[in-house]
Structures are given as C-alpha cells and as structure tokens.
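Participant: pasting the sequence and the predicted model now:
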Amino acid sequence: MLYFPGPHSYTGEDVLELHGHGGPAVMNLLLKSCLNAGARLAQPGEFTLRAYLNNKIDLVQAESVAAIIEASTHEAARCAINSLQGHFSARIETLVGLLITLRMLIEATLDFPEDEIDNLKTLQIREKLDHIVAQLEQTLSGARQGNLLQEGIRIVLVGAPNVGKSSLLNQLVEEDAAIVTEIPGTTRDTIQRTIIMAGMPIHIVDTAGLRETGDIVEQKGIERTLAAIKRANLVLRLLDSSQHQPAAPDPIKQYIPDDKPQITVFNKIDLRNENPRMEGDDHNSSIHLSAKTGAGIELLRQKILHLAGWQFNHAGEGIFMARQRHLEALTQASAHLQNAQEYTEAEYQLELLAEELRLAQSALSTITGQFTADDLLGEIFSHFCIGK
C-alpha cells in the first residue's frame, strides 16, 4: 500500500494505492474486495478531473494529459508536454492580465466622458491594444501548429478510374497499400493510410474512381468517395496528363466544393517525357509528376505542408497542444480585439470598446477553465481512459 496525503497527491485529495502481486485473477479478487467494501470504479478521466477541480492543474494541462497519451509522434508528445508544464496556460494568463489592465484604464476613462479622446491618446490605449493583438496572433499561430501536430490533416485522392490514384498513394506512404492494375475501377472502396510528414500526421485516403457506372458495388464506393471529400482538409484531384486536353472540361471538378482546398495533380508525365514542375498559387495550384517513377513526389510533399500551414520546428518552441475548442476561443478573442481596434478610432464608442475587450477576455478564460460550463467538462473528460 502507498498513501499520498492531500494536497500533495495527483488529485489533491488523500489517495491510497493498493499494489497487488500476481496475475489478473489476483488483481480481480483485490478489485472485487474493494467494491464489496463500498468503493466504486473510476469514471474515464476522473482522477484528472478531480485534479482540475482541486486546482492542481488548469483545464489546458488536464487536456494535455490525454494529448500525451494520444500523441503519435515525438513532436506531438513534446508539444503536449509543453502544455502540461503550463507554457500554453502562461501565455493565456499573460493575455488575460494585459486585457484586465487595459479594461481598467478604459473604465476609468468612462468616468470622464468629456475628455475620453484625449485620455485614449495620453494612455496610449491603441498602442497597448496593438501589442495585445500581436501577442494573441503569435499564440494563435503556435496553437495552430500544435493542433496540426495532434490532429494532422486528411487528404483525399480523387479522379476518374485509372488516372493513378492508387499509385500515388503507394508513393506517398512508401509501400504497396493499394492494388495497382491497368483495369479501370480496381479500387472500389476507400483505403486510408497515415504517414508522418516532417513530424505532422497526414491521413491519406485513396478513393474509388468517379464515373457513371451501373455496378452496385462500384456505386457504393463512389458514395464513400463523395463522403470522404466532404471530410477532407485537402483534395488531390488527379488527371492523366497523357490524355488530358487543357481546353476540355473536367467532369470530376463538379464533385469538389469550390471552397475546398485542392491541388490539381497531372500524373503520368513519364509517358510524355516531361520534367516535374509546380504551377499556380495557393488558390489554384497544380503539380506535374509521375506516380510510377516518383518524379515530382517531393514537390507534392512540400506543397502539402505549405497549404497545411505547417512550419516545422525541431525545438518545438512556441508550439502548444491545442484542441479545436482552443483554436475557436483564440479566434473569437482575435475577432473581438479587431473590433476593439476599430472602436479606438471612433468617437463616442468607448462603451463598445470596453465590451469587446470584455468578450475577448471571456473567450480566453474558457481555455484555461476559469469560465467553463459543466457540460463542456463532461465532454472533455469523457474521452480520457480509465485510471487517468
């Protein structure tokens, strides 16, 4: 037995650990005896929840525990450890502190409305606000990188049958993940593989070729292709460069939403003796490559990382584990601060300026759990494993 008196235990409460020797049968008997004595099984994440409720850790640190367990790369684990050690929380607390100070200055100015414009200039309200905005954008950038490390991006390969989607998948994952034949329609279901590209997880989905068909099995595969496109962060639209006519319409394009990020991949340049190349900008980019020989694959990898917004940092400095809710809160705070910047330029808008700062502070406070609804806590800790 090991006894950890509060508040020096993980949860901050008095904790007694029973360590049994032997196989599962002995441990089950020990567990049964504890339950018969009035104990109950812990809920998923309950120990970490208790640590949060007892102010041992904040909400970001609590979520970092799950992030460390889920980490698929060394970089993701290091990023989660940064957050567990309080680096992300410290950034948020600094921003909240700066907002509180700025709000105090503005509230004081509200007491003397006849001098509010002069006071705004004298107190350098706009300069202080611009400094907070810059700090927030830096934090948001690091959080986005951390989210990419944790979640990665989902890429879907689409195109007509036999344009080389499966060959491209095999090149990217560097293994024979999909069957490659000259027969159109070989792939009838989605095939997913996850690779690590410059430290970031990339979830690649090969799909059935899009075409009109009476084959029921192939139709089901096409339905899954359309569903995969909706879930994708990036679409690689493949064309056969040996047969494609630039002026001819591409029937595949109709299946891809206009606002969906995509790269047009002209495959099979080996049949035309062409060199690999990249064309266009971020909104209309294309790459000419050969999935058969591998020519141009490195160009494609670089473009994928660029469009994902990934900035590889071996040291992991300034990168924090961030869930989607963190990004949403930071984005909301950024929007409120941008509104606040506009109100500093307008007369008689001081009350609106103060309100935007309050809303920004409230959004940031939800990240560390200073203002968090009980239903959100239940959602967060329900994803933990039992015993954490």
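Facilitator: That came in fine, so what should we check first?
Participant: CA only for contacts and neighbour counts going forward, please
Facilitator: Noted.
Participant: what's the span of stretch 304-320, first residue to last?
Facilitator: Using Cα to Cα, to the nearest Å, the end-to-end distance of stretch 304-320 comes to 22 Å.
Participant: how far is it from where the chain is centred?
Facilitator: When distances are taken as Cα atoms, centre = their mean, to the nearest Å, stretch 304-320 is centred 12 Å away from the chain's centroid.
Participant: list the buried ones in that stretch?
Facilitator: 304, 305, 308, 310, 316, 318, 319, 320 (16 or more other Cα atoms under 10 Å).
Participant: for the longest helix that the chain contains, packing partners?
Facilitator: Among all segments of the chain classified by DSSP state H, the helix with the greatest residue count is helix 125-151. If you count contacts as 3 or more Cα pairs under 8 Å, 6 or more residues apart in numbering; DSSP states H and E, helix 125-151 packs onto helix 74-84, helix 87-110, strand 200-206, helix 324-343.
Participant: what's in contact with the first one?
Facilitator: Outside of helix 74-84, the residues within contact range by Cα atoms under 8 Å, 6 or more residues apart in numbering are 60-62, 64-65, 67-68, 71, 88-89, 146, 149-150, 199, 314, 316, 319-321.
Participant: the structure to be compared is supplied as follows:
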Amino acid sequence: MNSDSSPIAAIATAPGRGGIGVVRVSGAELTPLITALFPNVTLQARHATYLPFLDADGSVIDQGLALYFKAPHSYTGQDVLELQGHGGPVVLQMLLARCLEAGKEMGVRLAQPGEFTQRAFLNDKLDLAQAEAVADLIEASTEAAVKSASQSLSGAFSKVIHELVDQVVQLRMLVEATLDFPEEEIDFLEKSDARGQLSRIQLALKKVLDQASQGAMLRDGLNVVLAGQPNVGKSSLLNALAGDDIAIVTPIAGTTRDKVVETIHIEGVPLNVIDTAGIRDSLNEDAIDVVERIGIQRTWTEVAKADVILHLMDASRGPTREDELITERFSPDIPVIRVWNKIDLSGHQAAVDVLPDAIHIYLSAHEHIGIDLLRAQLLKIAGWEQTGESLYLARERHLHALHLASDHLDNAAYHAEQTDQALDLFAEELRLTQDSLNSITGAFSSDDLLGVIFSRFCIGK
C-alpha cells in the first residue's frame, strides 16, 4: 500500500443511489484546493456551509454542504474536506473528478482502499486494533457484532491489551534490575512475588483470550461440522438448518462422498455448516470403496478444524459401538453437541438435555422438529447472547498474537520454577510476550503487515 502524504480523494459513501453522498479529501494542507473549488467562499473549520458545487466552467454540478476539518482535529489527523451532496452515482463521480482536477497541481490523487484509516493510524488518531474495528463495524451483521465492534473502536480492546503490557513491563523492570545487580544475594522470585505477578498476568491474558476467541466466532462465524455414521441424517439436518435442499438425501448409506459447505445465518450470525461423509471406519473394509474412504479421511480433517461438532446419532436405534468409537476420536478441546435425530421414528420428544459429557439435543431433521433448539445452542456457543463480560471482535492475527503471548508466559513460568532461577531466560520470554501484545495495537508492526490490513478496507475509508 502507498503510504505517501500526498492529498487523497475518494467517494466515501457506498456504491449505488442514495439520498446523500459524500466525497472526502485528506491532505497536509488543503487551503489551495478549497480556494480552487470555492474562490469566493471562506469555509469555517468544523462548520457546515451550504453552497453550490461548481464545475471548472462555472456550471453547477450539485448543491450541498461543505465541511472543513483543520488538522489535527480530523479523522485522519490531516486537513479533511467533505462535500456532502445528493447520492447519485454520476453526481458523485463528477464531484470527485472536479476535486482531482482542481487539486491536480498540488498532487491530489485517488485514495487506495483503507488509506484514510491508515493515515488516522499513522497520525496516532487510532491504534491498529481500533482501525480494524472500523471495518468490523461496517461489516457487522448483528446487533451483538455492532456493539462489540463499537467497543473496540472506542478503545476497550486496546485498553485491556495496554493493561496487560503494563503488567508485563512492571515485571520486566524487576527482572532486569536483578540482572543488572547480580551481587545482590536475594531470592528475587520470593522477595518480589514474581511468580504471583506472573500468575496474575497469565489469568488476565486467559480471560482476554477467551473473550477474543468468542468474539472471533461472532465475527467470522462458527465452523460447524456434521459428523456421524452413514445415514443418520446429516444431509437432512444441513437442509433443515439452511431451509433449502442443499445436500442430496437418500436412504442409501454413503450418499455423501465429499464435504458440502453451506454458509447460513441465524439471527445474523454466520454459520459455516459442513456436511461430511459418513464415518464407518470399523466396518468391513470391502464394503467401502476408494472414493468413500477418501471422503471419510476428509471428514476427520474437517472435524479437527471445527469450532463445534454436531455428532449425529439415530435416536430410533440408540447408541452403538460405532458411535462410541467416533466419540473417542473427538478432540477434548472442541465443543460437541450430540444430536439424536429421527425422533419422529423413536417416539422421543424434542428436548435439550445437558449431561456431563455434552449437550444432547433430540430432534427430527426430516420433520423439522426441534431445529430451533439446535439453533439456540449454536447461537449460545457463538456468543450471540453473551451477557456480562464484553466480547472483542478479534481477528485471526489478534488470536495468533494472544496465543503467542500465552506461550511465552508459559515458558517464563517454566524458567521461574528452575532451581538455578534462569532470570535471563525469564526476562527474554517477558520481552517476547510484550512484543506479541504490542503487535495487536500496532506499537510493534511491520510495514508489510500494515499494507495487508488496510488494503482490505473499502475505498473511501
């Protein structure tokens, strides 16, 4: 991404027709451009001025409001000019062309995607997590996502990261001071409660990581994998959740040979539902052809990447040894919902049963009975009804940085328990922890990373 300081201009409202459209310009000094656009008008900073927008030949393009924000009191930290007129696509293109023409000598150019927000970041108006929250707020599809993105934009996520960094820095200071004065024969870890401080930092980081992971599900959606034996109704359940005939349903076992992925929305929350080949690993190998065997292998690959597993079982025949073998291969770190399908044949009532091993839901995919119970549980896992603690719409890079920081803290704790008290290694792990956390807010971020992040923004933002 280009990061020069030349003036930039773009249409800041969404494509298409609308009541109002905005053309935005940002640059270090926009007085020459304002004079060229409005030669007989003085724009007062932070005040709206109603006036005609004129073309180069003096003809009227539109009439609307001109707003001038003097640096540093603007979104980007530079001078910003906004022309708010009628939202017709042609009108806005003409206004944009006029701004580029009038500012040609001062180097006004078209903005690249995300360049306005990038300048806000570079001019310390936003940190990196807040800048990313701008895009998350625009893309939010639920009220919960809007609230979480708004919190991040206001600095709530950044605040907890800064608090963690401050705690790490405080502990680093104690460790570094001890390393600088090795002649002091004191038990550093005991005297300064270093282990206690480290433990409190680990607990605080775990809390943030849990909230961020939940928020990431709310932002990107759950990867919901349907797994189970052949012919237990996985494809029927996919169709019931999607409200359409997405997958082929037949009474023949092994109909689904490869995964079928469908993204659906429940209360605005995206769910990536993945129907997989039926698992029958322990059955007669001669009954499984090569294609189905490959499909089963891919099923286990998808299961390992799932955010939640829906383990389907046939309620009309009850649990089997095959179901137990499948259960044993599930990772303990991935939530599992045991779905007892075909209650229209078994005589069960639609219900949710919370047991020590998992949540059990009784339903009929074919008759669409109990589907709402399953939807409610998926929303709960996605954090849609989260109350009390805030969720942060974390991105993959945020989660990666938090996990990396957690690993470094674990290493620091290991060194703290060694008999020789390897304080130099302890200090190094704390430094790496600090770097990982700082990368979230942009206190430590490479130019390449910034380019990737802002290039995914929409133009005009």
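Facilitator: Ah, there it is. Since we're looking at a predicted model, the values are computed, not measured.
Participant: coming back round to it: would you turn the helices and strands packed on helix 125-151 of the first structure into JSON lines with mean neighbour count and distance to residue 355 of the first structure?
Facilitator: Written out in JSON lines, the entries for those read as follows (neighbours: other Cα atoms under 10 Å; distance: least, Cα to Cα, whole Å):
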{"stretch": "helix 74-84", "mean neighbour count": "23", "distance to residue 355 of the first structure": "30"}
{"stretch": "helix 87-110", "mean neighbour count": "17", "distance to residue 355 of the first structure": "9"}
{"stretch": "strand 200-206", "mean neighbour count": "23", "distance to residue 355 of the first structure": "39"}
{"stretch": "helix 324-343", "mean neighbour count": "18", "distance to residue 355 of the first structure": "8"}
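Participant: now the ones you listed in CSV, with distance to residue 284 of the first structure?
Facilitator: Formatted as CSV, these follow (distance: least, Cα to Cα, whole Å):
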stretch, distance to residue 284 of the first structure
helix 74-84, 31
helix 87-110, 35
strand 200-206, 21
helix 324-343, 26
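Participant: of all these, which one comes closest to residue 213 of the first structure?
Facilitator: Relative to residue 213 of the first structure, the nearest member of these by Cα to Cα is strand 200-206, separated by 18.7 Å.
Participant: just want the angle from the helix or strand following that closest one to strand 200-206.
Facilitator: Downstream of strand 200-206 of the first structure, the next assigned helix or strand under DSSP states H and E is helix 216-231. Relative orientation of helix 216-231 of the first structure versus strand 200-206 (axes from the mean of the first three to the mean of the last three Cα atoms, to 10 degrees): 150 degrees.
Participant: give me the next element, helix or strand, following helix 216-231 of the first structure.
Facilitator: Toward the C-terminus, helix 216-231 of the first structure is succeeded by strand 234-240 as the next helix or strand (DSSP H and E).
Participant: from residue 80 of the second structure, how far out is the residue nearest to residue 261 of the second structure when sequence neighbours are not counted?
Facilitator: In this structure, residue 261 of the second structure finds its nearest non-sequential neighbour in residue 274, 4.5 Å apart by Cα to Cα, 6 or more residues apart in numbering. Taking Cα to Cα as the measure, residue 274 of the second structure and residue 80 of the second structure are separated by 47 Å.
Participant: just want the most central residue of the first structure.
Facilitator: Among the residues of the first structure, the one closest to the centroid is residue 147, at 3.3 Å (Cα atoms, centre = their mean).
Participant: pretty sure that one contacts residue 319?
Facilitator: No - proximity of residue 147 of the first structure to residue 319 does not meet the contact threshold set by Cα atoms under 8 Å, at 9.1 Å.
Participant: circling back: how about the buried residues of stretch 304-320 of the first structure in JSON lines, adding secondary structure and distance to residue 109 of the first structure?
Facilitator: Formatted as JSON lines, those follow (DSSP: H, G, I helix; E, B strand; the rest coil; distance: Cα to Cα, whole Å):
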{"residue": "304", "secondary structure": "helix", "distance to residue 109 of the first structure": "50"}
{"residue": "305", "secondary structure": "helix", "distance to residue 109 of the first structure": "47"}
{"residue": "308", "secondary structure": "helix", "distance to residue 109 of the first structure": "44"}
{"residue": "310", "secondary structure": "coil", "distance to residue 109 of the first structure": "43"}
{"residue": "316", "secondary structure": "coil", "distance to residue 109 of the first structure": "42"}
{"residue": "318", "secondary structure": "coil", "distance to residue 109 of the first structure": "35"}
{"residue": "319", "secondary structure": "coil", "distance to residue 109 of the first structure": "37"}
{"residue": "320", "secondary structure": "coil", "distance to residue 109 of the first structure": "36"}
